[in-house]
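A.B. asks: give the three-dimensional model of this entry:
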Amino acid sequence: MTLRGVRLSAPLLFGLLLATPVLGQPAGQGTQALTYQQPPAPIADILDSRPTPTPSVAPDRKTLALFERSNLPSIAEMAEPQLRLAGFRINPRNNGPANSRLSWLTGIELKTIDGGTTRRVSLPTGSRFTSPSWSPDSRSIALLVDQPTGMALWVVDVATGSAREVFGPRVNAATGGGFGWLPDSSGIVVQAVPEGRGPAPDVTVPPAGPILAETGGRAAPVRTYQDLLGNPGDEALFAHYFTAQTTIVPLNGPARVVGTPGVILGSSVSPDGRFMLRTVAKRPFSYVVPASLFPADVVVTDLNGSVVHTVADLPLRDNIPPPFDAVAPGPRAAQWRADAPATLVWVEAQDGGDPRTAAEIRDRVLMLDAPFTGAPVTLIDLKERFAGITWGREDVALVNTRWFNTRHETRSVVDPLNPGTGRVIVDRNYQDRYNDPGSPVLMPNAAGRPVIQFTADGSKMFVDGDGATREGEYPFLGTLDLSTGQTQRLWQSASGDYETVLGVLDDEGRRLLTRRESRIDPPNLQIRTVGGDVTPLTTFPDPAPQLAGVTKELITYTRDDGVQLSGTLYLPAGYDRTRDGPLPLLMWAYPAEFTDAAVAGQIVDTANRFTRPGGSSHLFLLTQGYAVLDDPSMPIVGQDGQEPNDTYIAQLSASAKAAVDAVVAMGVADRDRIAVGGHSYGAFMTANLLAHTDLFRTGIARSGAYNRTLTPFGFQAEQRTYWQAPETYNAMSPFAFADRVNEPILLIHGEADDNSGTFPVQSERFYAALKGHGATVRYVVLPLEAHGYRARESVGHTLWEMTRWLDQNLKAPASTTAAGGH
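C.D. replies: Next up, the predicted model:
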């Protein structure tokens, strides 16, 4: 059978040929297939170095698990068949996420936080696993082990380090983890492949007829989505692979099925272990939106599978208005209250879900206690859109709201015992880093649910944050008084360090589990007694000592309109600007939209952070003699109700000019040897800067979008549709100005890009437009890669392409390149 989205189609093969000009010939004068190339030393060695283990702390904070990670997967692993169905990518062999979506783990080491033994978990040689999950009682870790015919559920005994299989390779992890612990840690709820499911349907048979779509006059504006169902064969495959049978698997005893199979998109057990909240998709499936917007039943069942309450009968949600604050009408965000036995909580829009409708109340948060026969109670009415709730105890919860148009947020303390009102304790612009009071410190309760951690007397909650200032980020631990809303800092990272709190180990906030790094020290975990001793827990080495001599500094400068800008300047090891003079420089950026120029101009030094590149990072170019200006500010500011993007080109160009002027004035860069680059929206930025300025010698644009008419119902932070703002859409589309790009540009795109808005056709058509106007352009298509590149061969080749391109266009004399004025 041929799996949709797996085969190399004729158009793709053609694209690959276009992507690979013969070495030594100008682009467009000859093409041939090109094998994967290795980046120059020492980049390849760094890519192949052993990854640092990922730490995870047990709920009781007595044990630390270190999960060893596999390195970059091979292209052969990426080539394993995958299906792209309803917004998901799955591996039909094991009914789990596709290899392009997974980072496999390969081993586990357990360490006692208060000293004692270190134990290595005994897993079969060559095992790889995913989704490790602590039991609420901290005695076990569950994980999914990949086997030839499926995903098997294994459980690790933390005390002994032994591991055993508790459920065979029938876990259905198509939508994610595929399992969850019972609150009492006695067993695990598994979404299983139904017994006797049989082979997948044959979708190679001739179609029975055409595929139809009609509206009946109903408005349904839909943003661009990837990997949607496209035909009856896709529907059949979706139903086959996503249908699961809920099964309870005790740690000791036989498994038992719960209810009937269904396309289960979400499932969670109530904190008291008596009920299950489930979201089950139902037909008709849609070809225009992902599974999360399919018709669905949101129901509460008992642990025998009998429905005891219907939360919502959701219709197809393909008509949500384009603005970012828009939501579907009806119940949404259904969840269990984390600090109560069995209380349902959900949200309902009071403005029909449309932020363009005038309304005093936007959202209402509702609660309903078991046995779910009474009327729901209003916990709080919200003047902005619901953005989450953090549970604490019976009389304290924290409700967040946000409103995108103003970038405004509130955080309100509510009392579930006396519902109906709340007290706002945070009222701010959520992009304002300098005045972020921090977020609640969370800890698991007895049922394993995260809840707010309070001080010993219960009058305050612990909070932590980044502590961003002009001088740098210095994370802190503090308290917030529930009566007054006042905050007090108990501890803050020392100057020169970046140390974050992973857990508060006592009721006074004196004993902390932290993760510390500095400019020269790699991140490691430790136990810190505030004002006392520090006990190291890990000694992870520098993963890329070849970069230890690289220097970085925050540089600041001002745009012509007075907006403050900044960027991090990286210089190669051993460089001396007085002795060595200006270097070829790559500016790598990503624009951001703001409603407040002061917030847009906030500057935060990162000199205390440990920096080592990974994946296809542009920072690897430091090893090849290039300077890098990383993340130079590219703010697009809309003030006094104006939309930021209406002046996008002017603001973008002004920011880029200010950055170029700054590095040239410092003497580290030659104005004639500066390149610009970016990924995704940064690629879009790159193409626009080449089209509208003469600031750069060349550009590198990876996985971008270049024609905004192909994303007509909004993109990035643009809420208006094409028909509401055609001038803005056209002015922002570098495709429309392909005739003005007269600097060489390197386009790279993953063949299987899964990001909304950056379909590969964006690069394909932009390449054709540039080629048609005689531009110097190289177009590289990476087979099997999504929006981010994962295969070792793909990552290495990308870095080879980038290095080679800059060597040709920045290190060569200007007269040999195609740079020129407009």
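A.B. asks: for the rest of this, base every contact and every neighbour count on C-alpha atoms.
C.D. replies: Fine.
A.B. asks: longest strand in the protein, please.
C.D. replies: strand 669-679 (DSSP state E).
A.B. asks: in that strand, what's buried?
C.D. replies: Using 16 or more other CA atoms under 10 Å as the burial criterion, the residues of strand 669-679 that qualify are 669, 670, 671, 672, 673, 674, 675, 676, 677, 678, 679.
A.B. asks: same check, this time on stretch 578-592
C.D. replies: 582, 583, 584, 585, 586, 587, 588, 589, 590, 591, 592.
A.B. asks: likewise for stretch 231-241?
C.D. replies: For stretch 231-241, a neighbour-count test (16+ other CA under 10 Å) marks 232, 233, 234, 235, 237, 238, 239, 240, 241 as buried.
A.B. asks: tell me where the chain has helices.
C.D. replies: Shown for the chain, the helices assigned by DSSP state H span residues 10-18, 43-47, 75-78, 232-242, 577-580, 597-600, 648-666, 681-692, 726-731, 761-772, 792-806.
A.B. asks: tabulate those helices in CSV, adding columns for distance to residue 717.
C.D. replies: Putting the helices of the chain into CSV (distance: least, CA to CA, whole Å) gives the following:
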stretch, distance to residue 717
helix 10-18, 31
helix 43-47, 34
helix 75-78, 32
helix 232-242, 32
helix 577-580, 39
helix 597-600, 15
helix 648-666, 12
helix 681-692, 11
helix 726-731, 12
helix 761-772, 19
helix 792-806, 28
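A.B. asks: deepest in the core, which of those helices is it.
C.D. replies: For the helices of the chain, average neighbour numbers computed from mean count of other CA atoms under 10 Å are highest in helix 681-692, which has a mean of 25.
A.B. asks: what packs against it?
C.D. replies: Applying 3 or more CA pairs under 8 Å, 6 or more residues apart in numbering; DSSP states H and E, one finds that helix 681-692 contacts helix 648-666, strand 669-679, strand 698-702.
A.B. asks: hmm, 7 Å instead?
C.D. replies: With contacts defined as 3 or more CA pairs under 7 Å, 6 or more residues apart in numbering; DSSP states H and E, helix 681-692 has these neighbours: strand 669-679, strand 698-702.
A.B. asks: another one to check against the first:
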Amino acid sequence: MSRRIPLPSAALAFLAAAPLSAQQAPAANGWDPQQVLRTETFVKPPANIERMIMAPRVDISFTNPSPDARWFLRTSGADRGDIKAYGAPHIWLGGLQIDTRANRARSVTTSTRTGIVLVDPRTGAERKIAAPAGTTISSPVWSPRGTHVAYLVNFPTASYVHVLDVANGRSTRLSERPLLATLVTDVDFTADGRHVVAVLVPANRSAAPVLGGDGVADGPDVRLTESRAVPQPVHFSLLANPHEKRLLQYHTTGQVVLIDVRTRALKTVGAPAMVRNVDASHDGQFLRVTRMTEPFSYLVPVSSFGGVQELWDASGKVVATLARTPLRESGRDGGDAAPAVAAASDTGKRNMQWNPIGPGLLYVQNVPAPAAPATPPANGRSGAEGGPSARAGAAPVQVRAPRGQVVVWKAPYGPNDTTVLYRGGPQLGTVLFSLDSSTMFVSDSGAVIAVRVNNPTERWNLGRNVSLPVTITAFGGAGFGGGRSSSDSTAGTLVSRKVGNATYVVLGTDGKQVALTGTRAPGANWYKQAPRPWLDRMDITTKVRTRLMDSPADVYEEFMAPLDRDLQQFIVTRENRTTITDAWLRTASSTEAKQLTKNVDVGPEVSGAQFRRFQVTRPRDGTKYWVEVTLPRDWKPGNRLPGIIWFYPREYSTLTAYEQSRQSANINAFPAVPSARPASSMQLWVSQGYAFIQPDIPIYGEAGRMNDNYTRDLEENLDAVLDAAVDSGFVDRDKMGIGGHSYGAFSTVNAMTLMPNFKAGIAGDGMYNRTLTPFGFQSERRNFFQAKETYMDMSPFLRADKLAGALLLYHAWEDQNTGTAPMSSTRLFAALQGLGKPAALYMYPYEDHSVATYASDLDLWARWVAWMDVHVKNGGKVEAVRAVQP
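C.D. replies: Reported below is the predicted structural model:
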């Protein structure tokens, strides 16, 4: 149910700076900022910004290989969304966005992918498969043998599962019945590749529930606290009444099926249910199914609703209940994922998966260790003096810590159908196998242990801090198969590959060689030395290593994917500050390399800009922090520019914590305009003649109370940044703007109500009244009633009358970020309107916390540039006029 808060009557009005006649006349150069700001349809920015946003990007990814790594799969399509797709009818039910017309999650409807491209990196050969006209595709997945690719084809009113035959390039629809893709938005193969498991719209489905039975509400929305303390953050969407509960049940109830890839025969499994996840065994004879369960809640979103994970046989009969997750209504955080490593006292089954090397399920479990042999006490007594356990001649019982074990559980899945593969310590976590099934790799108490499957006594400790690749251990997650580094260390992460439903460690053909990838971090020297990724081959029996790739000091070269088990060939990306990122084919222990992609720099105004990084010192206490300044490429010393500070404060309890947070920077990164979120490339400001300033704004204080110093540190830090930028000759002090998004927007308005330094500001998707987030925000965990003065002091809404400068507010109508409700912007604008402050408000339809469509992205940049041109570049040179009603 998409609910909109009514805009104030003058929501699109603003107090600008030019006579009305000038606003209506087009500017001589075709760019009229006054008219841009008043236009009530989507507008476009200056031509060079439009070009940089709209230019198609070159896809250089090699992250989705076939199981034999012959082909790499990419999807093709627009980099940004179409406003028409985002505007398709949809409802909100407890945080779940549903396209009711097409029986799917809205995220499927808004897919921009329109084709599949298969690339052979060795030969450069490509195979392109286009989606049917007027459709998009989503969630492509390889079959375990790499002979097929299954994916969703999304028509305007339905999604269907298709399978691509890699050999001949033909694509076939597997079922004429549409998918129910509200909770399960993908499909997968069984491990033998013969079947696709999917969730379809139930046959003979009834009509959707109607409000009140006849379209008229039959009562009020009812809430009772029942005197329970349930502190919650502010959620964008919660269920409102029994009708929405019925709608949720209706739109999430689907039919699990197995579809034969060759014959397209469809086998129904069990009765329709609210299926969250489904995962079939190798032969399709059993399925792991997670169902969403009632009761539903009015206090938390759907992601916190309860569920049960069950083992079904092929008829849908429940063979075993594997886990239960209760409704989670307490606390600010909490997701569905279970921790990879459980507490030693937890004896439940965890990290469950289908056994990738044979039949049955595989799980990790802690079990109590057998008691140590009793030792008679020297004095012949035990227990406390005179206590209940005292007994003549009794020996004290020595309790050992629980032990972790890896267990295989086979059909018929009774209590005695288990075999222990490995016994380790209580901190046993992730389990992966080699591609040839000969070796098991387990994370155990800070190390990775390699174990021969056929002889578990043959095992090797690969060293502390060696890690297994990142995997999502909660049911329904997928392992990371590309082999990219997930650790910033010299120990390294084992290289892996995703095959079908499982992730495997890449083990050499000799059964002894593994590959590890990692990064040498420069630490405190991050500002003059780049991180240096590396790739090693290691003998698991001796731990002797051979370096296969080492990133040079002046180039950032990162390992992407292996092409063979022995890593004779592999793919890397290369870039530095002046060379755009491209993919290369490397040969081990050789300088030989073949360029695989030809990337294009779409924003030379950004990549060629002048860059400065320096430290500033806060006068009060001598605290130092970093500032980055980007200047137009033709800037010359002595030319003071209009400037824009764009920032996002962060809280730290110590100076050391702040300094460590800076050490992830990569000074060899190419300054590209990104494709996924062009609006996040705020360096585009330099293309309009501005100095763009990005300062760190650290907020310091004792742990849990950093925000007590928020307004003081914010003001002092910005003062020091502004002084340094002016003293360096970069900017004109009288032509300064400021801006930020989300918490940066909140901080922007705080700055403009605390300081008189800024002619204009931009604040988007922020929260400006902390009394509307009474149970915490950002890193603040105290509630309003425990830290009332801090909450009030941090609420710029309460200082709206002190606002200095012209403020542009923007907000998405469907901002589902926790704690940044659109009401925050509409209420602040109403206050500024009442006070006669120069302000504008732009509310974007169909968008979330960060805009995703070309239309909104271009519109934002148009209005941002127009606002700063009027109030910063030309500030004070023209007269202010009355607000014009739309």
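A.B. asks: TM between them?
C.D. replies: Once superposed, the chains reach a TM-score of 0.84 (TM-score structural alignment, normalised by the length of structure 1), with 781 aligned residues with a CA RMSD of 4.1 Å.
A.B. asks: can I get the buried residues of stretch 231-241 of structure 1 in JSON lines with distance to residue 760 of structure 1?
C.D. replies: Formatted as JSON lines, the buried residues of stretch 231-241 of structure 1 follow (distance: CA to CA, whole Å):
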{"residue": "232", "distance to residue 760 of structure 1": "24"}
{"residue": "233", "distance to residue 760 of structure 1": "23"}
{"residue": "234", "distance to residue 760 of structure 1": "21"}
{"residue": "235", "distance to residue 760 of structure 1": "24"}
{"residue": "237", "distance to residue 760 of structure 1": "24"}
{"residue": "238", "distance to residue 760 of structure 1": "24"}
{"residue": "239", "distance to residue 760 of structure 1": "27"}
{"residue": "240", "distance to residue 760 of structure 1": "28"}
{"residue": "241", "distance to residue 760 of structure 1": "27"}
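A.B. asks: can you pull the contacts of the closest residue to residue 520 of structure 2 other than its chain neighbours?
C.D. replies: In space, and not counting its chain neighbours, residue 520 of structure 2 is closest to residue 532: 5.1 Å by CA to CA, 6 or more residues apart in numbering. Residue 532 of structure 2 sits next to 519, 520, 521, 551, 552, 553, 556 when contact means CA atoms under 7 Å, 6 or more residues apart in numbering.
A.B. asks: now the residues you listed: which count as buried?
C.D. replies: Here, 16+ other CA under 10 Å leaves 519, 520, 521, 551, 556 buried among the contacts of residue 532 of structure 2.
A.B. asks: sorry, back to before: nearest to residue 510 of structure 1 among the helices of structure 1 would be which one?
C.D. replies: With CA to CA as the criterion, residue 510 of structure 1 lies closest to helix 597-600 of those, at 33.6 Å.
A.B. asks: average offset of the closest one relative to structure 2?
C.D. replies: On superposition with structure 2, the mean distance recorded for helix 597-600 of structure 1 (mean CA distance after the TM-score superposition for structure 1) is 2.5 Å.
A.B. asks: tell me how far that helix is from the chain's mean position?
C.D. replies: 25 Å (CA atoms, centre = their mean, to the nearest Å).
A.B. asks: likewise for stretch 779-788 of structure 2?
C.D. replies: 27 Å.
A.B. asks: can you give me the stretch of structure 1 that that stretch aligns onto?
C.D. replies: Residues 717-726 of structure 1 are matched to stretch 779-788 of structure 2 when aligned by TM-score structural alignment.
A.B. asks: contacts for that stretch, please.
C.D. replies: 322, 323, 324, 593, 709, 712, 713, 714, 729.
A.B. asks: repeat for stretch 451-471 of structure 1
C.D. replies: By CA under 7 Å, 6+ apart, stretch 451-471 of structure 1 touches 338, 390-392, 433-434, 437-445, 473-482, 507-508, 603-605.
A.B. asks: can you check stretch 168-188 of structure 2 too?
C.D. replies: So stretch 168-188 of structure 2 is contacted by 98, 103-105, 129, 139, 141, 151, 158-165, 196-201, 252, 254, 264, 275-277 (CA under 7 Å, 6+ apart).
A.B. asks: show me the residues you listed that map onto strands.
C.D. replies: 98, 104-105, 129, 139, 141, 151, 158-165, 196-200, 254, 275-277.
A.B. asks: which of those residues are buried? Put it as a ChimeraX command.
C.D. replies: Typed into ChimeraX, the line below selects the buried ones among those, using 16+ other CA under 10 Å:
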select :98,104,105,129,139,141,151,158,159,160,161,162,163,164,196,197,198,199,200,254,275,276,277
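A.B. asks: got the buried residues for stretch 568-585 of structure 2?
C.D. replies: Those would be 569-577, 579-585, for stretch 568-585 of structure 2 by 16+ other CA under 10 Å.
A.B. asks: counterpart of residue 464 of structure 1 in structure 2?
C.D. replies: Match for residue 464 of structure 1 (TM-score structural alignment): residue 517.
A.B. asks: before we move on, what about residue 807 of structure 1?
C.D. replies: Per TM-score structural alignment, residue 807 of structure 1 is aligned with residue 869.
A.B. asks: sort out which residues of stretch 617-628 of structure 2 are buried, please.
C.D. replies: Applying 16+ other CA under 10 Å to stretch 617-628 of structure 2 flags 618, 624, 625, 626, 627, 628 as buried.
A.B. asks: now stretch 710-728 of structure 1
C.D. replies: Here stretch 710-728 of structure 1 shows 710-715, 717-722, 728 as buried, counting by 16+ other CA under 10 Å.
A.B. asks: distance between that stretch and the chain's centre?
C.D. replies: Chain-centre distance of stretch 710-728 of structure 1: 23 Å, with CA atoms, centre = their mean.
A.B. asks: same question for stretch 530-550 of structure 1.
C.D. replies: Distance, centroid of stretch 530-550 of structure 1 to centroid of chain: 26 Å (CA atoms, centre = their mean).
A.B. asks: and the end-to-end length of it?
C.D. replies: Chord length of stretch 530-550 of structure 1, first to last residue, is 33 Å (CA to CA, to the nearest Å).
A.B. asks: can you tell me what residue 525 of structure 1 aligns to in structure 2?
C.D. replies: Using TM-score structural alignment, residue 525 of structure 1 lines up with residue 583 in structure 2.
A.B. asks: ok, now which ones touch the nearest residue to residue 366 of structure 2 once chain neighbours are set aside?
C.D. replies: Nearest residue to residue 366 of structure 2, sequence neighbours excluded (CA to CA, 6+ apart): residue 404, at 4.3 Å. With contact set as CA under 7 Å, 6+ apart, residue 404 of structure 2 has these partners: 364, 365, 366, 367, 423, 424, 425, 426, 427, 428.
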